[in-house]
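1. what's the 3D shape of this:
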Amino acid sequence: MHFLAYILIYPILWLVSILPFRLLYAVSDGLFVLIYHIIGYRKKVVKENLKLAFPHKSDAELNKIRKKFYHHLCDMVLESIKSLTISEADMKKRFTFTNIEVIQQLEDENRSIALMCAHYGSWEWIFILQTYMKNQGYAIYKRLANKYFDGLVKRIRAKYNSHLITTKETIPVLMQLKKEGKVTICGFVSDQSPKAERAFHWNEFMGITVPVHTGAEMLAKKLDMSVVFFGVKKLKRGFYETTFTTLAYHPNEYPDYAITDRFLDLVEAQINEAPEYYLWTHKRWKHRDKVPAEYQKNV
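-> Model prediction:
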């Protein structure tokens, strides 16, 4: 069944991917009408999240952000499909870096890098970063149920010397690479909610105390990886600009969770500047009523 789904859907995805961008975004506009006005995909979740994050904004302001978010979400879906066939030159034109030297300097100093980001702007095209680097890149991801589409996603990333590894594979793979003396860069999308009962740390995010993923920081300390945040700014439709911020050169010089908290501060700054580009469909604040006693003072 999985193979049948793959051979039926893949040709459609490929045909969409070869559309020129003007037509691609026309398809995105049609998709917006479908998921926003007809299906209403997660509209209740998005509305609740926006109210929680921006309690002082009016309903009119929140509705404006919500519609802009859905337009951006549809663009992201189509841009992800475009990754199938987009050329390296075109991607470099559309996903640029303001200070690539930050990453290149760390690489020249034989520092492995834990690259932290949020579900903000565009994280799909960050893999073009590998074309500016000598060493191999890895990204943590959740394996797709359909092994054929899972393999397709891996092949797309591998075009730029990036490789996807699951959460369970992360520690053994990176530890083995360190043992072999290899310098790597590993990407972590660290803004979503962990399970409350497994959280080691809680802190405020958009003014609400929530459990926080600390895996990137803890792994960076274990393997002595420099920690870098990449922030994304959407310049216009289909064009993004990325800026790197070094959070820690030697992470073990920082108290536990200080790096993670700084990461959250930078994510908040992005959201406050242009909230429509954050991924509001996830239930980021679903554990806000389970705050442990030791963190109650932050509520």
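2. contacts and neighbour counts: CA atoms only from here.
-> Will do.
3. what's the longest helix seen in the chain in contact with?
-> When the chain is parsed with DSSP state H, its longest helix is helix 59-82. Here helix 59-82 makes contact (Cα atoms under 8 Å, 6 or more residues apart in numbering) with 13-14, 16-18, 24-25, 27-29, 31-32, 36, 46-47, 50-51, 122, 124, 237-238, 275-280.
4. Could I get the buried residue list for that helix?
-> Using 16 or more other Cα atoms under 10 Å as the test for burial, helix 59-82 gives 62, 65-66, 69-76, 78-82.
5. before we move on, the earlier item: now list the buried members of the contacts of helix 59-82.
-> Using 16+ other Cα under 10 Å, the buried members of the contacts of helix 59-82 are 16-18, 24-25, 27-29, 31-32, 36, 46-47, 50, 122, 124, 238, 275-280.
6. How about the contacts made by D29?
-> D29 neighbours (Cα under 8 Å, 6+ apart): 71, 74.
7. relative to helix 59-82, how tilted is the helix or strand that contains it?
-> Using DSSP states H and E, D29 sits in helix 21-32. Between helix 21-32 and helix 59-82, the angle comes out at 130 degrees (axes from the mean of the first three to the mean of the last three Cα atoms, to 10 degrees).
8. one step back: after the longest helix of the chain, next one along is what?
-> Following helix 59-82 toward the C-terminus (DSSP H and E): helix 88-94.
9. Show me what counts as buried in that next one.
-> So helix 88-94, judged by 16+ other Cα under 10 Å, has buried residues 91-92, 94.
10. What of stretch 207-216?
-> 208-214, 216.
11. First-to-last residue distance for it?
-> 22 Å (Cα to Cα, to the nearest Å).
12. Residues contacting that stretch, please?
-> By Cα under 8 Å, 6+ apart, stretch 207-216 touches 52-53, 114, 116, 188, 190-196, 199-204, 257, 260, 285, 287-288, 291, 295, 298-299.
13. out of these, which are buried?
-> For these, buried by 16+ other Cα under 10 Å: 53, 114, 116, 188, 190-194, 196, 201-204, 257, 260, 285, 287-288, 291.
14. Among those, which are located in helices?
-> 53, 260.
15. distance between stretch 197-209 and the chain's centre?
-> Centre-to-centre, stretch 197-209 and its host chain are 19 Å apart (Cα atoms, centre = their mean, to the nearest Å).
16. this one next, for a side-by-side:
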Amino acid sequence: MQFVVFIFLYPLIWLISILPFRVLYIFSDLIYIIVYYIIGYRRKIVRSNIALALPNLSQKEQLSIEKKSYRHLCDMFLEMVKTMSISEREIEERFVFTNLELYQNLEKEQKSIALLVAHYASYEWIISMNRHIKFEGFAIYKRIANRYFDKLVRDIRSKFKATLITTKETIPTIQENVIKGHLGVYGFASDQSPQLHKTYHWTSFMGIETPVHTGAEMLAKKFDMNVIFLRVKKVKRGYYEATFELLCDNPQTVPDYEISDEFLRRVEKQIHEAPEFYLWTHKRWKHKINSKRRKN
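-> Next up, the predicted model:
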């Protein structure tokens, strides 16, 4: 059955991937109408998340962010599909790294790197950084249930020489690379909610006490990796700027959870600047302590 679904949808996906961007975004506008108004995909979750995270905004302002976030979500999904056919020149123009020298200077230290990113703006096109680095780039992702679509996503995200590894493969892969003396940069999207039985730390995120992923920090400490944050800004439709920010170059000397907390502070800053570009569809605050809010 999985194969039948894949065979049925793959031609459509391929046709979408070869559309010119101008036509692609017209198609995105149509998908937005279907996803938001007709299907109502996760609309209750999005509305609840925005109300929790941005309680100072009026209902009208929250609704505006909600609709804009769905438009961006549809754009980003089609941009991921477009990666199948996008040229190197085109992605260089559309996803610009503003300070590659910061990253490249860290490579000279001959230490692996933990790259922390948020589900914000375009996290799909971050893979294009592999054209500018010497270390092998590893993108950590959650496996898709349909194995044919899982392979398709792996192929799309691997186009620019990114190596995809699942969450379960992360520790064995890093350990093997350390033994072999193989340096890498490991991409962690650490702003989503962990499973409670895997939770080691709670902190305030958007003013809500919630469990957070600390795996990137703990692995950076264990294997002495430099830790950087990649801030992505949406300049206009289909165009992004990405800026590297050093979080820590000696993680073993930093008290536990400080790196994870600082990462979330920077994600918060992005969200407050332009909340419509955050991925609100995940149940980010499904485990919270009495909706407790941080006091200013």
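17. Send over the TM-score of the superposed chains.
-> The TM-score (TM-score structural alignment, normalised by the length of the second structure) is 0.96; 295 aligned residues with a Cα RMSD of 1.5 Å.
18. average offset between the longest helix of the first structure and the second structure?
-> Its aligned residues in the second structure lie a mean 0.7 Å from helix 59-82 of the first structure after superposition (mean Cα distance after the TM-score superposition for the first structure).
19. Let me see the contact set for the corresponding residue of the first structure for R131 of the second structure.
-> In the first structure, the residue matched to R131 of the second structure (TM-score structural alignment) is T131. By Cα under 8 Å, 6+ apart, the residues touching T131 of the first structure are 160-161.
20. any idea how far the residue positioned nearest the centre of the first structure is from W280 of the first structure?
-> The residue lying closest to the centre of the first structure (Cα atoms, centre = their mean) is H119, at 3.8 Å. Applying Cα to Cα, the value for H119 of the first structure to W280 of the first structure is 9 Å.
21. And G238 of the first structure, by the same measure?
-> Taking Cα to Cα, one finds G238 of the first structure at 20 Å from W280 of the first structure.
22. go on, L84 of the first structure?
-> Taking Cα to Cα, one finds L84 of the first structure at 26 Å from W280 of the first structure.
23. can you give me the helices for the stretch 151-299 of the first structure?
-> Using DSSP state H, counting those that start in this stretch, the helices of the stretch 151-299 of the first structure run over 167-179, 215-223, 258-273.
24. ok, average deviation of the second one from the second structure?
-> Spelled out, that is helix 215-223 of the first structure. Looks like 0.6 Å for helix 215-223 of the first structure (mean Cα distance after the TM-score superposition for the first structure).
25. Could you check the angle that helix makes with helix 167-179?
-> 30 degrees.
26. Quick one: distance of helix 215-223 of the first structure to the chain centre.
-> On Cα atoms, centre = their mean, the centre of helix 215-223 of the first structure falls 18 Å from that of its chain.
27. And for the first one?
-> The chain centroid and the centroid of helix 167-179 of the first structure are separated by 21 Å, computed with Cα atoms, centre = their mean.
28. can you tell me the mean distance of it from the second structure after alignment?
-> Compared with the second structure after fitting, helix 167-179 of the first structure deviates on average by 0.8 Å (mean Cα distance after the TM-score superposition for the first structure).
29. circling back: I'd like the helices of the stretch 151-299 of the first structure written out as TSV, with distance to K154 of the first structure added.
-> TSV is the format used below for these (distance: least, Cα to Cα, whole Å):
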stretch	distance to K154 of the first structure
helix 167-179	15
helix 215-223	21
helix 258-273	27
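30. Tell me which of those helices lies nearest to H250 of the first structure.
-> When the helices of the stretch 151-299 of the first structure are compared by Cα to Cα, helix 215-223 sits nearest H250 of the first structure, at 8.0 Å.
31. Onto which residues of the second structure does that closest one map?
-> Taking TM-score structural alignment, helix 215-223 of the first structure hits residues 215-223 over in the second structure.
32. ok, for R288 of the first structure, nearest residue in space, not its chain neighbours?
-> Excluding the flanking residues, the one nearest R288 of the first structure by Cα to Cα, 6 or more residues apart in numbering is V210, at 5.4 Å.
33. Can you tell me how far the one you found is from K195 of the first structure?
-> 10 Å.
34. same check, this time on R143 of the first structure
-> 18 Å.
35. How about A118 of the first structure?
-> 18 Å.
36. same thing with G231 of the first structure?
-> Distance from G231 of the first structure to K195 of the first structure, by Cα to Cα: 25 Å.
37. same question, Q176 of the first structure
-> 28 Å.
38. cool, and F263 of the first structure?
-> Where K195 of the first structure is concerned, F263 of the first structure sits at a distance of 19 Å (Cα to Cα).
39. now do P251 of the first structure
-> 25 Å.
40. Repeat that for A220 of the first structure.
-> 21 Å.
41. just K47 of the first structure next, same as before
-> From K47 of the first structure to K195 of the first structure the distance is 22 Å (Cα to Cα).
42. Next: R111 of the first structure.
-> 31 Å.
43. Kindly report the same for I86 of the first structure.
-> The value you get for I86 of the first structure to K195 of the first structure, if Cα to Cα is used, is 37 Å.
44. next one: N146 of the first structure
-> For N146 of the first structure relative to K195 of the first structure (Cα to Cα), the value is 25 Å.
45. Residue in the first structure paired with S58 of the second structure?
-> In the first structure, S58 of the second structure lands on S58 (TM-score structural alignment).
46. Next, count neighbours for that match.
-> 11 (other Cα atoms under 10 Å).
47. go on, Y239 of the second structure?
-> Count around Y239 of the second structure with other Cα under 10 Å applied: 16.
48. Now that I113 of the second structure has come up, it's in contact with F188, right?
-> No - using Cα atoms under 8 Å, I113 of the second structure makes no contact with F188, being 10.6 Å away.
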